[in-house]
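S.K.: This is a predicted model, with the sequence first.
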Amino acid sequence: MMPLTDLPPTPLVTPFGGTAVTNPNTNLSANLASTPIPQPTLPTYAGVPTPDPPHTAVNGEAQPFITHYVNSGETLGYIAQLYGSSIAELQEANQMGDSDLLAIGQELLVPSQSALVGPDFKIIPDSELVYGPAAADFDVHEFASRYQGYLLAYQEEVEGQLLDGPEVVSLVAHRYSVNPRLLLALLEYRAGWVTRPAVADASFALGYFKPNRAELYWQLAWAADNLNWGYYGRAEGGITSTLLGDGSRVAFAPTINDGTAGVQAMLGAGDNMTYDAWLQDVGANGLFATYSRMFGNPFAYTVDPLIPQGLQQPSLRLPWDSAETWYFTGGPHGGWDSGSAWAALDFVPAGDQLGCVLSDDWVTAVADGIVTRSDFGAVVVDMDGDGYAGTGWAILYMHIETRDRIAVGTLVQTGDRIGHPSCEGGFSNGTHVHVARLYNGRWISADGTIPFDLGGWVSQGLGREYDGQLVRGGVIKEACECREEINAIPGN
């Protein structure tokens, strides 16, 4: 699954239930005002968010640039993501053209942290960003049905299947493991889709203006990836700031939580987003107000901690028959898209064929559990057996062919057949299986503090997406888009 590398454009600014800033690109007229929401009983919250230990404080006197030395395989896009910068910023700082190539050892100036600091207002807890325990009983279709808004009537074809609006929201939420409540709040805040019976222009609902990305699926996918980028980048990637569309770099306030950083990053994305407009979005009267009116105070849903101290991975085996040898083709990379934690590893079966070819080989279960999802190339197995993948450990098997794919509700034991590797689901240019772990809905990095361990083969990252090693004892196998001894993994 290849990452999306597009720079996100300006989101719209249409606060729910307040003084709206009309978006000229959607031409929402006064007679399309949001329908008053019939309020169910919402969770109450009388406390204040748990204080976060301060992250690295911002030094407004810091030097404007730091130096990065280019390593093998690095691109401008990768370096920009590493430092929370942008390709345009790197090109400007180093007087580079679009066609300039990088050389190993080349010195690059990278813009350092800005003196602009974002607000310390907390928008959501971490547990409201992920599709985790707090969303266990939430039904997107039931919620949308209360208001009979445009979302309910909307239809779109996604990867050959016709989906209604709530189904599109659910698909994106599952794929990115982002809380569907948050996606609905964003869709209402930006475009009024949840409560308005009609909209003047359904294109580019969230303000992502790239050609061929006008439909709801791509709008929500862009938003979810940016939410994940801010959340996991702050939590694990060392990102301390976000870039606004007008070129302003804003440092995250040291005391906000990572979930809030994710929302701040997403709301700041866009070609024309200004610092003043962004401050409105991330303040108490911005998205937070819309969320609170729709669902109650987001901190009433807090599950803390998402990752218990001392958590260890349960025993997992390799995802193929013990008599077979498969090949390790992708080191740690995004669980879904490049914004999420680098939770996934890729493998291909033996053979000489390349590209997207039919395979009769079987992907097998790495652990016991129950199948909670089997569609769009994905199989998700809930390991704690409660039937909800957002609690405890879960395993994603991606690019599983429709033919012979295991059904939802099936109880599986370690080694049972899941399905055939393929190119189905998302984007893939070659038949393979993409395997990732989640805990409480949070992607678990393959090379993080709880490394991916498959039958004693332990994942180690090499600092670049898709690059990495599997190590067992003194044996080291390195990810390679090949079928060679260097990446051959015998079954266990």
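M.R.: Structure received.
S.K.: only C-alpha atoms for contact and neighbour calcs from this point on.
M.R.: Noted.
S.K.: and the end-to-end length of stretch 252-259?
M.R.: Using Cα to Cα, to the nearest Å, the end-to-end distance of stretch 252-259 comes to 12 Å.
S.K.: One more: stretch 175-184?
M.R.: Start and end residues of stretch 175-184 are separated by 15 Å (Cα to Cα).
S.K.: For it, list every residue counted as buried.
M.R.: Within stretch 175-184, the residues scored as buried using 16 or more other Cα atoms under 10 Å are 175, 176, 177, 178, 179, 180, 181, 182, 183, 184.
S.K.: what sits against the residue lying closest to residue 456 once chain neighbours are set aside?
M.R.: Distances taken as Cα to Cα, 6 or more residues apart in numbering place residue 472 nearest to residue 456, at 5.7 Å, with adjacent residues excluded. Counting by Cα atoms under 8 Å, 6 or more residues apart in numbering, residue 472 makes contact with 456, 457, 458.
S.K.: Thought residue 361 was touching residue 417, still the case?
M.R.: No: between residue 417 and residue 361 there is no contact under Cα atoms under 8 Å: 9.8 Å.
S.K.: Looking at these two now, which is surrounded by more residues?
M.R.: residue 417 (20 against 17; other Cα atoms under 10 Å).
S.K.: nearest residue to that one other than its sequence neighbours?
M.R.: Nearest to residue 417 is residue 364, by Cα to Cα, 6+ apart, at 4.4 Å.
S.K.: ok, so of the buried residues of stretch 175-184, who is nearest residue 85?
M.R.: residue 176 (22.5 Å; Cα to Cα).
S.K.: thought that closest one was touching residue 336?
M.R.: Yes: contact criterion Cα under 8 Å: residue 176 and residue 336 qualify, at 5.6 Å.
S.K.: Checking my notes, residue 58 in a helix, right?
M.R.: No: under DSSP: H, G, I helix; E, B strand; the rest coil, residue 58 sits outside any helix and is assigned coil.
S.K.: which ones are touching it?
M.R.: Contacts of residue 58 (Cα under 8 Å, 6+ apart): 113, 115, 117, 251, 253, 254.
S.K.: take the one below as the second:
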Amino acid sequence: MELSIGRRHRVLCLLLASVCLVATGCALGMHSERVIVITATFLPGIPESAASATPSPFLQGTPTLASRSTLSPETIQQRSQPYVVQPGDTLTGIAERFAVPAEMIISENNLENPDLLAVGQILHMPNIPEVPGSAFHILPDNRLVRGPGSKTFGISAFVAGQPGYIRDAAEIVDGRFMTADAIITRVALEYSVDPRLLLTLLEFKGSWLTSREISQDSIDYPLGAPPSSAGFDRKGLYRQLTWAADNLNRGYYGWQQSAVTRLQTTDVVGVTLPPMLNPGTVGVQYLLSLTADLETWRWQVSSDGLYATYMRLFGDPFREVVEPVVPLNLVQPDLVLPFPPGQVWYFTGGPHGGWGSGSAWAAVDFAPPDDLTNKATACYVSDYFATAAAAGVIARSSDGSVVLDLDGDGDEATGWTLLYLHIATADRITEGAPARIGDVIGRASCEGGYSTGTHLHIARRYNGEWIPTMCPLCKPEYSRPPLVMGGWGFEGLPGQEYQGAMANGGQRRVAEQGRNIADNQISW
């Protein structure tokens, strides 16, 4: 379904639009930083174009070009090439597309204000070496995604059987004492990443599973995740794992959606990904490229690298392949809007990450119709309930999240599931409870993840994989059914998370943060 969303282009002319957009949105992952994206504005006389880049966080660290002696004979010298800024472009998105550091683009073009780009502006991409990537398959997709079979793996029992530091590791997360196995379980569920891969990374990068004596640096930063571009410290197991899980997803879904075709190692070498790779392998390659130079990365993604560690811990990852994780020609079951008929809610968030910025843009947001004049803050427990958009059983109900399992087997790693996020503890439906269409799920709030205002975040998964609300750039083999709820279809703006529209026949609504306009009011 194609929606007319030209009206939303007005936000491109406002430098603070994306800041306002975050005001009552959600940033998933309690400790993940929010990247404020400033998008390109229009120059007079320049026509709008549909082309845009997908935004991604700034590449970390100070770029240092690789020594020529470390490059193999097949190195290709990437030629400097001009790029014309398109509507929706961001500097980070352009840097991701060309696999060059954003800092080098700033320097190459003498950008005084890198937060301000203009449609039609010509940017010159800097010269960096480029090499072909590894064609070795590290993991099948169902060993990166927490998909079929993941539920049967006992994380606590496995961790208890290890001789290394992980067995006794613990830390405070969100004010709660959590052991390492509990943290791994939480991250695997939230990001829908298989826990065996997270455990393998902890051993491969930090020797947490086999060594009792590890350095303080390995305790604090076991995966080597650096501080964010905003200076946010990723110290501790939970923050290290959430960074890893988000970037595993970024590579996985970016490959499916043609957004990730090149990588960049820390010594500023571009790596062109072979077309025969699978998303699971690309996810691992992407993550490892963030903390390794070219020579180290080549070893890490070879059969002697992370793959060998996985084999030692869990055996051949390709022994139980589920392929594809999401079948072609998948059909979404009928869904109604996730609130009672007759109530007017507000469409406040267009397509954005299911959990974290790296996952597919699987989620949309709705705010309940509370009278805000008697609310002391933007975060409160709503007087209104979110309801079941389909029949099923509750697979999980904790920490602000409710997962509705539509196939009824109680396993959120199989079949269709719906994630309801920011659901208050009070009056929340319990795990294992059956749900019919329209049954109460719970009250909207700010619980779970991170939110600056009360709302409902709802997202789809199939076999544990996040299903984007729409995917016009998905490769044919990764086509996904669009999100339709109560006859309403959804569409986002290219490269602009949270912005978009929904339409049903001649009716149309636009994602807006305010409540005093008719454009975002929705009922059925």
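M.R.: The structure has been received and is ready for your questions. Note that the structure is predicted; figures quoted are calculated from it, not measured.
S.K.: just to revisit the earlier point, for the counterpart of the residue nearest to residue 417 of the first structure in the second structure, give its distance to residue 123 of the second structure.
M.R.: In the second structure, the residue matched to residue 364 of the first structure (TM-score structural alignment) is residue 387. Per Cα to Cα, residue 387 of the second structure is found 48 Å from residue 123 of the second structure.
S.K.: ok, the two, which is more surrounded?
M.R.: Neighbours per residue, other Cα under 10 Å: of residue 387 of the second structure and residue 123, the larger number sits with residue 387, 23 against 19.
S.K.: The more buried one is in contact with residue 338, isn't it?
M.R.: Yes: between residue 387 of the second structure and residue 338 there is a contact under Cα under 8 Å: 5.0 Å.
S.K.: Next, show the common contact partners of these two.
M.R.: Common contacts of residue 387 of the second structure and residue 338, defined by Cα under 8 Å, 6+ apart, comprise residue 438.
S.K.: Report how many residues lie close to residue 279 of the first structure.
M.R.: 17.
S.K.: which residue in the second structure lines up with it?
M.R.: Aligned partner of residue 279 of the first structure by TM-score structural alignment: residue 298.
S.K.: quick check, that match in a strand?
M.R.: No: under three-state DSSP, residue 298 of the second structure falls outside any strand and is assigned helix.
S.K.: List just the nearest of the buried residues of stretch 175-184 of the first structure to residue 406 of the first structure.
M.R.: Nearest to residue 406 of the first structure among these, with distances taken as Cα to Cα, is residue 175, at 18.1 Å.
S.K.: nearest residue to that closest one other than its sequence neighbours?
M.R.: residue 336 is the one closest to residue 175 of the first structure (Cα to Cα, 6+ apart), at 6.3 Å.
S.K.: is it fair to say that neighbour lies in a strand?
M.R.: No: Residue 336 of the first structure: not assigned to a strand; according to three-state DSSP it is coil.
S.K.: Is it in contact with residue 174, as I believe?
M.R.: No: in this structure, residue 336 of the first structure is not within contact of residue 174 by Cα under 8 Å, at 9.7 Å.
S.K.: Give me the more crowded residue out of those two.
M.R.: Legend: neighbour count by other Cα under 10 Å for residue 336 of the first structure and residue 174, higher for residue 336 (26 against 21).
S.K.: After the strand ranked longest in the first structure, which helix or strand is next?
M.R.: Determined from DSSP state E, the single longest strand within the first structure is strand 325-333. For strand 325-333 of the first structure, the following helix or strand on the C-terminal side (DSSP states H and E) is strand 344-348.
S.K.: So which other helices or strands are in contact with whichever helix or strand comes after that next one?
M.R.: Note on strand 344-348 of the first structure: by DSSP H and E, the next helix or strand toward the C-terminus is strand 363-364. Judged by 3 or more Cα pairs under 8 Å, 6 or more residues apart in numbering; DSSP states H and E, strand 363-364 of the first structure is in contact with strand 417-419.
S.K.: so who does the match of residue 364 of the first structure touch?
M.R.: Residue 387 of the second structure sits next to 338, 339, 340, 437, 438, 439, 440, 441, 442 when contact means Cα under 8 Å, 6+ apart.
S.K.: Using JSON lines, please lay out the residues you listed together with distance to residue 331 of the second structure.
M.R.: Below are the contacts of residue 387 of the second structure laid out as JSON lines (distance: Cα to Cα, whole Å):
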{"residue": "338", "distance to residue 331 of the second structure": "19"}
{"residue": "339", "distance to residue 331 of the second structure": "23"}
{"residue": "340", "distance to residue 331 of the second structure": "25"}
{"residue": "437", "distance to residue 331 of the second structure": "19"}
{"residue": "438", "distance to residue 331 of the second structure": "21"}
{"residue": "439", "distance to residue 331 of the second structure": "23"}
{"residue": "440", "distance to residue 331 of the second structure": "25"}
{"residue": "441", "distance to residue 331 of the second structure": "24"}
{"residue": "442", "distance to residue 331 of the second structure": "27"}
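S.K.: Those residues: which two are farthest apart?
M.R.: So, the contacts of residue 387 of the second structure by Cα to Cα: farthest apart are 437 and 442, at 13.7 Å.
S.K.: Can you find the partner of residue 115 of the first structure in the second structure?
M.R.: So, by TM-score structural alignment, residue 115 of the first structure is matched to residue 130.
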